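Undergrad: no sequence on this one, just coordinates:
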């Protein structure tokens, strides 16, 4: 089952179907503006700019579950644009764990569990790499820097999506 069944609210309030990303390689990240790992926004933006014309996108999902994203969607968007010149798609703030977690994260965590099979997201900037067919292929720890993921992204960009008859 691919990720295309899910929708999510963009940071500007519009609802977007993840089916709009069909055929792209995606890096889905739970992000936060007041975290020691927040400078990863720069690396994520570099990857996005380098590979977006080849069918790659970063999807950023702010979350305050670790008390590192207290602002509202408007202030988050302004911070990302002003501080890191973020142009990749940002979504409205979501829960990534617990009873109110976004269904996309429930799916990603069951498809790509973490260390020792844990499905919980332990911290901000956990990353999920999704192939051109919408299948989650790998989960990365918060401390895995965007540049460390580049080779995996390039490998998936070389693969063509399956054709649907």
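TA: Okay, I see it. Just so it is clear, the model here is predicted, and its values are computed rather than measured.

Undergrad: Only C-alpha atoms from now on, for both contacts and neighbour counts.
TA: Noted.

Undergrad: Point to the residue nearest the middle of the chain.
TA: residue 28 (1.6 Å; CA atoms, centre = their mean).

Undergrad: That residue looks like it's in a strand, true?
TA: Yes. Judged by DSSP: H, G, I helix; E, B strand; the rest coil, residue 28 forms part of a strand.

Undergrad: Presented hereafter is structure B, for comparison with structure A:
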């Protein structure tokens, strides 16, 4: 009987991945270790944002942290993706993590540094760009993925996390109670 139980347990990860919306079916190393499994966020609204520590838009970390604090109990997850694709990110994950925590008190999930554009883009960013028809053109480009795991709205860095347009999109993306 034990071999059957073992074979069932070995199938569980494949079953979980099969139920995950393709857009969220990605695992990314975390900024401070571990892995961010985007499938864990299925059924929630997800804000995906490429970040950089030395950019004029870097103060948006404050708004993203507020958004995370104000909406996480309603089903929102904010996930930051540090990237040096625009030559404004620190060169070590540890330095990025320290910068975000010390300067902005960031507690939302942050991935290890990734590429967000071009052929080298992380598969999640390739999928987001394809699904939305819009690839990041600069740092702090934001995608709002609705709780259905399919509906995506893209926002330029000029749209701040506290702008009424962005908040309206986040609220529309939240799971229905």
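TA: Okay, I see it. These figures come from a predicted structure and were not determined experimentally.

Undergrad: hang on, the earlier thing: what sits against the residue nearest to the centre of structure 1?
TA: 58, 59, 60, 61, 127, 128, 129, 130 (CA atoms under 8 Å, 6 or more residues apart in numbering).

Undergrad: was I right about the fourth one contacting residue 94?
TA: Yes. Using CA atoms under 8 Å, residue 61 of structure 1 makes contact with residue 94 at a distance of 6.6 Å.

Undergrad: Tell me which of the two has more neighbours.
TA: residue 61 (26 against 18; other CA atoms under 10 Å).

Undergrad: quick one: the more buried one is in a helix?
TA: No. Applying three-state DSSP, one finds residue 61 of structure 1 to be strand, outside a helix.

Undergrad: Widest-spaced pair of the contacts of residue 28 of structure 1?
TA: Greatest spacing in the contacts of residue 28 of structure 1, by CA to CA: 61 and 130 (14.9 Å).

Undergrad: how much space between residue 10 of structure 2 and residue 16 of structure 2?
TA: 11 Å (CA to CA, to the nearest Å).

Undergrad: cool, residue 50 of structure 2 as well?
TA: With CA to CA as the criterion, residue 50 of structure 2 and residue 16 of structure 2 are 27 Å apart.

Undergrad: Let me know the closest of the contacts of residue 28 of structure 1 to residue 84 of structure 1.
TA: residue 60 (13.0 Å).

Undergrad: which position in structure 2 aligns with the closest one?
TA: The alignment partner of residue 60 of structure 1 in structure 2, by TM-score structural alignment, is residue 80.

Undergrad: Surely its match and residue 111 touch.
TA: Yes. The pair residue 80 of structure 2 / residue 111 is scored as a contact, 6.2 Å apart, by CA under 8 Å.

Undergrad: ok, the residue mapped onto residue 27 of structure 1 from structure 2 - contacts?
TA: In structure 2, residue 27 of structure 1 lines up with residue 47, judged by TM-score structural alignment. Residue 47 of structure 2 makes contact with 76, 77, 78, 79, 142, 143, 144, 145, 170 under the criterion CA under 8 Å, 6+ apart.

Undergrad: now swap in residue 41 of structure 1 and tell me
TA: 80, 84, 86.

Undergrad: Which parts of structure 2 are helices?
TA: 2-19, 60-71, 93-104, 123-132, 164-173 (DSSP state H).

Undergrad: Any idea which of the ones you listed gets closest to residue 31 of structure 2?
TA: helix 93-104 (5.8 Å).

Undergrad: how about that closest one, aligned to which bit of structure 1?
TA: Against structure 1, helix 93-104 of structure 2 falls on residues 73-84 (TM-score structural alignment).

Undergrad: which residues sit against the matching stretch?
TA: Residues contacting stretch 73-84 of structure 1 (CA under 8 Å, 6+ apart): 11, 12, 33, 41, 42, 45, 69, 86, 87, 90, 92, 93.

Undergrad: How much space separates the residue nearest to the centre of structure 1 from residue 147 of structure 1?
TA: 15 Å.
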